[in-house]
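> When you get a sec, could you give me coordinates for this:
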Amino acid sequence: MLAYAPAALLLLVFCVSVLHDRRKFSNAVVLGLAVLCALAAWLYELIRSDSTSGVVAAWSLLVVGAVAVLLLTYFLFVNGVRMLRREGRSPANLLSLAAALSIVGVVALLAAAVSVRNPVLTGVAAAAGGLALYFSFLFLCFVCYAFLYGRLRVRRKADFVVVLGSGLIGGTTVPPLLASRLKRGQDVHARLAKRGGSPLLITSGGQGPDEELPESHAMADHLVAEGFPAHLIRREDRSTSTEENLRFSKAIMEEAKPDYRCVVVTNNYHAFRAALTARRVRIRGQVVGSPTAAYFWPNATLREFAAVLVDYKRINVVLCSLIVLGGVLVWWAVR
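So this is what the prediction gives:
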């Protein structure tokens, strides 16, 4: 059982960290490391038992992993094509397709390195494989913890509900994506009001170059048309990004009530990254998500993951450089 000690310790660290602040990406990484350590300990115990179970388990994991890679590649390719047909050929809509092609490229490179046994190709393949494993691990951590974060209940009372904007159709109309956020905002507001509070709802979003009015104004008009009381709405109409949404909304909340608590509402694919940003700008509150169309979710999740990588670019550059250096060492060893 001593083999499971690292996994148990990491799980304890994870639980303590989540209780302290659930809005940290390190929570996702620690949880992923705990699962990896537990899996490694399980395999170690099976192999040490001198039975065929360890060998069978190891081969089963390899087969499951290979099948998972094939299915994931197919799923990403199909989703990428669907995104292009429904949403257009913008760079942001190409992420699913790019991810599928990247997986195919890495697998082909590894196969070529094994077949040709060229030192340079082997070093490049080692570096590419290492980078693929690194980003795959981080992505799985991100997706799993984002799923978990979205199901953690907001138990405290709140003074404000902040709904983040996402762009308008034709410059004036609230699209379905934003309408789902507003619907969730209304639901959260109603639940908080039942607890005896009297929260205000802040619609947050400035005016884009192709919009005839600020997003926050269109959002407020949509809420009023749905029967929400106009006197409970405040409008933040200067922001052009998620960070500005939160910073400018924070200023409104601090002015009204310095010791405020809030709930921020966005779409489910965006909730965890919005929570990371809320922590960075020191918002006192949690983030909840609203439903998103199934076909839109994979590409949007990849976009959010890429944005998180950029937010932590220093550590990622260092670790990726070490992986590339490992590829150089492999080349040096086999040349």
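
> all contacts plus neighbour counts: C-alpha atoms, from now on.
Noted.

> Can you show me the strands along the stretch 101-250 of the chain?
Counting by DSSP state E, counting those that start in this stretch, the segments of the stretch 101-250 of the chain that form strands are 160-164, 200-204, 233-236.

> Sequence B follows; please return its structure for comparison with A:
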Amino acid sequence: MFTYAAALVFLVFCVRVVLDPRRFSNAVLLGITVVLASVSAFVRPERPPVSLRTTALAACALLVLSALALAFLLMANGVKMVRREGSRPGNLLTLLTGLAVLGFLTLLGTAAVGRSPALVRVAAFATPPVGYVSFLFLCFLGYALLYGRLPMRRDVDFVVVLGCGLVGGSRVGRLLANRLDRARRLYEAQAARGNPPLLVTSGGQGGDEELPEADAMAAHLVAAGIPEDRILREDRSRSTEENLLFSKRIMQEVKPEYRCLVVTNNFHVFRAALTARRTGVRGQVVGAPTARYFWPGATIREFVAVFLHYAKTNLGICLALGLLGLVALR
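The predicted structure is shown next:
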């Protein structure tokens, strides 16, 4: 039964990806498919109860060991982030996440061994929401990796590059340079086919910046050999949503029935795609490389942003699951 259910959910997933890959529900469907397929691989009528019990215990042990390994890897990455990037709140995210995972495992172990009624109730309340958030995160991570590898249109009218702040108030940093280099390669590949796109550099001027990000980005592209008359500047935006909304207006003025590619860093691709769909931008999102040590914290930050975008729904589900955990304890 689980095998058929997994096949059906996967079929729905494939259809929805073809219709529009920029949906978070696609990530959830992919996660449900994996869960159903995993259950079907272990739960079979011909297996004796003892074998099923042994398999379940082994799976639980593997899950705990994996969570422990993840906690220590996250904490090690957090220490590296602080050493290389400083102790700003965003750079502490992997360290704090690792500590949270370790703290939750400690709570479960203490509740199981100590049998304290208060700790058991706390664990019963916390476990279902933690499971829900973990499931959503794995869905987000898995589909984000898949989305970044989906084939995109070869020829588009525009390539939009999202800004991400200037170093020292005036210089293009490594993250932004990677985005611009990816945009340049897309431009050159299409220009070689005789149909060069227009490049849109998108980014306003922050309070600590000497010029709009769009201007610094355009100068970087011109220095890399892109003709200045192939660059349009969107210099008012302060967020990803504004990047896309304001760039959309520019593209519609030039060509109402446009198609575009949006360039950002790989950790930001899926959230940018969700935002592009929400703002009505006609195009997909592609990623540029990111330093490996920077990727885990940035990915967690992206997931938190998506989770909080639907805060009322997600927090309501977490509360309901926590209460169900307490009810099941009785």
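
> Now the TM-score, please.
Superposed pair, TM-score by TM-score structural alignment, normalised by the length of structure 2: 0.96. Supporting alignment: 330 aligned residues with a C-alpha RMSD of 1.5 Å.

> thinking again about what came up before, let me know which of the strands of the stretch 101-250 of structure 1 is tucked in deepest.
strand 160-164 (a mean of 28; mean count of other C-alpha atoms under 10 Å).

> Not counting that one itself, show me its contacts.
181-182, 185, 188-189, 199-205, 242, 245, 249, 253, 260-266 (C-alpha atoms under 8 Å, 6 or more residues apart in numbering).

> what stretch of structure 1 does the helix or strand containing Arg271 of structure 2 fall on?
In the assignment (DSSP states H and E), Arg271 of structure 2 maps to helix 269-279. Helix 269-279 of structure 2 corresponds to residues 271-281 in structure 1, going by TM-score structural alignment.

> which element is the counterpart of Met81 of structure 2 in structure 1 on?
For Met81 of structure 2, the aligned position in structure 1 is Met83, judged by TM-score structural alignment. When elements are assigned from DSSP H and E, Met83 of structure 1 belongs to helix 52-87.

> and that helix, how far from structure 2 on average?
When structure 2 is superposed, helix 52-87 of structure 1 averages 2.1 Å from its matched positions, counting by mean C-alpha distance after the TM-score superposition for structure 1.

> List the buried residues of the match of helix 269-279 of structure 2.
Going by neighbour count (16 or more other C-alpha atoms under 10 Å), the buried part of stretch 271-281 of structure 1 is 271-279.

> Let's have the residues you listed in a markdown table, adding distance to Val63 of structure 1.
Shown next, in a markdown table, are the buried residues of stretch 271-281 of structure 1 (distance: C-alpha to C-alpha, whole Å):
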| residue | distance to Val63 of structure 1 |
| --- | --- |
| Ala271 | 34 |
| Phe272 | 32 |
| Arg273 | 33 |
| Ala274 | 36 |
| Ala275 | 36 |
| Leu276 | 36 |
| Thr277 | 39 |
| Ala278 | 41 |
| Arg279 | 40 |
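
> before we move on, the earlier item: out of the strands of the stretch 101-250 of structure 1, which is closest to Ser53 of structure 1?
The minimum distance between Ser53 of structure 1 and the strands of the stretch 101-250 of structure 1 falls on strand 160-164, with 51.5 Å, by C-alpha to C-alpha.

> what's the neighbour count on the closest residue to Leu46 of structure 1 other than its chain neighbours?
Leaving out its chain neighbours, the residue that sits closest to Leu46 of structure 1 by C-alpha to C-alpha, 6 or more residues apart in numbering is Gly54, at 4.4 Å. Neighbourhood size, Gly54 of structure 1 [other C-alpha atoms under 10 Å]: 18.

> What of Ala251 of structure 1?
What Ala251 of structure 1 shows, counting by other C-alpha under 10 Å, is a neighbour count of 14.

> What does it correspond to in structure 2?
Using TM-score structural alignment, Ala251 of structure 1 pairs with Arg249 in structure 2.

> ok, its match to Val50 of structure 2 distance?
Plainly put, Arg249 of structure 2 is 64 Å away from Val50 of structure 2 if you go by C-alpha to C-alpha, to the nearest Å.

> now swap in Ile32 of structure 2 and tell me
Note on Ile32 of structure 2: its distance to Val50 of structure 2, by C-alpha to C-alpha, is 27 Å.

> which residues in the stretch 1-150 of structure 1 form helices?
Using DSSP state H, counting those that start in this stretch, the helices found in the stretch 1-150 of structure 1 span residues 5-20, 25-48, 52-87, 95-116, 119-149.

> With distance to Phe296 of structure 1 as added columns, please give those in JSON lines.
JSON lines is the format used below for these (distance: least, C-alpha to C-alpha, whole Å):
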{"stretch": "helix 5-20", "distance to Phe296 of structure 1": "29"}
{"stretch": "helix 25-48", "distance to Phe296 of structure 1": "23"}
{"stretch": "helix 52-87", "distance to Phe296 of structure 1": "7"}
{"stretch": "helix 95-116", "distance to Phe296 of structure 1": "10"}
{"stretch": "helix 119-149", "distance to Phe296 of structure 1": "15"}
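
> With Arg238 of structure 1 as the reference, name the closest of those.
Arg238 of structure 1 lies closest, by C-alpha to C-alpha, to one member of the helices of the stretch 1-150 of structure 1: helix 52-87, at 26.9 Å.

> buried stuff in that closest one?
Neighbour counts using 16+ other C-alpha under 10 Å place 54, 69, 73, 76-77, 79-84 of helix 52-87 of structure 1 among the buried residues.

> Dump these to CSV, plus distance to His217 of structure 1.
Shown next, in CSV, are those (distance: C-alpha to C-alpha, whole Å):
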residue, distance to His217 of structure 1
Gly54, 62
Val69, 45
Thr73, 42
Leu76, 37
Phe77, 38
Asn79, 34
Gly80, 33
Val81, 35
Arg82, 32
Met83, 29
Leu84, 31
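
> From these, pick the one nearest Arg235 of structure 1.
Closest to Arg235 of structure 1, out of all of the buried residues of helix 52-87 of structure 1 and judged by C-alpha to C-alpha, is Met83, at 32.4 Å.

> Now for the closest residue to that closest one other than its chain neighbours: which residues touch it?
Closest residue to Met83 of structure 1 apart from its sequence neighbours, by C-alpha to C-alpha, 6+ apart: Asn93 at 6.1 Å. Counting by C-alpha under 8 Å, 6+ apart, Asn93 of structure 1 touches 80, 83-84, 87, 299.

> Cool, thanks, talk later.
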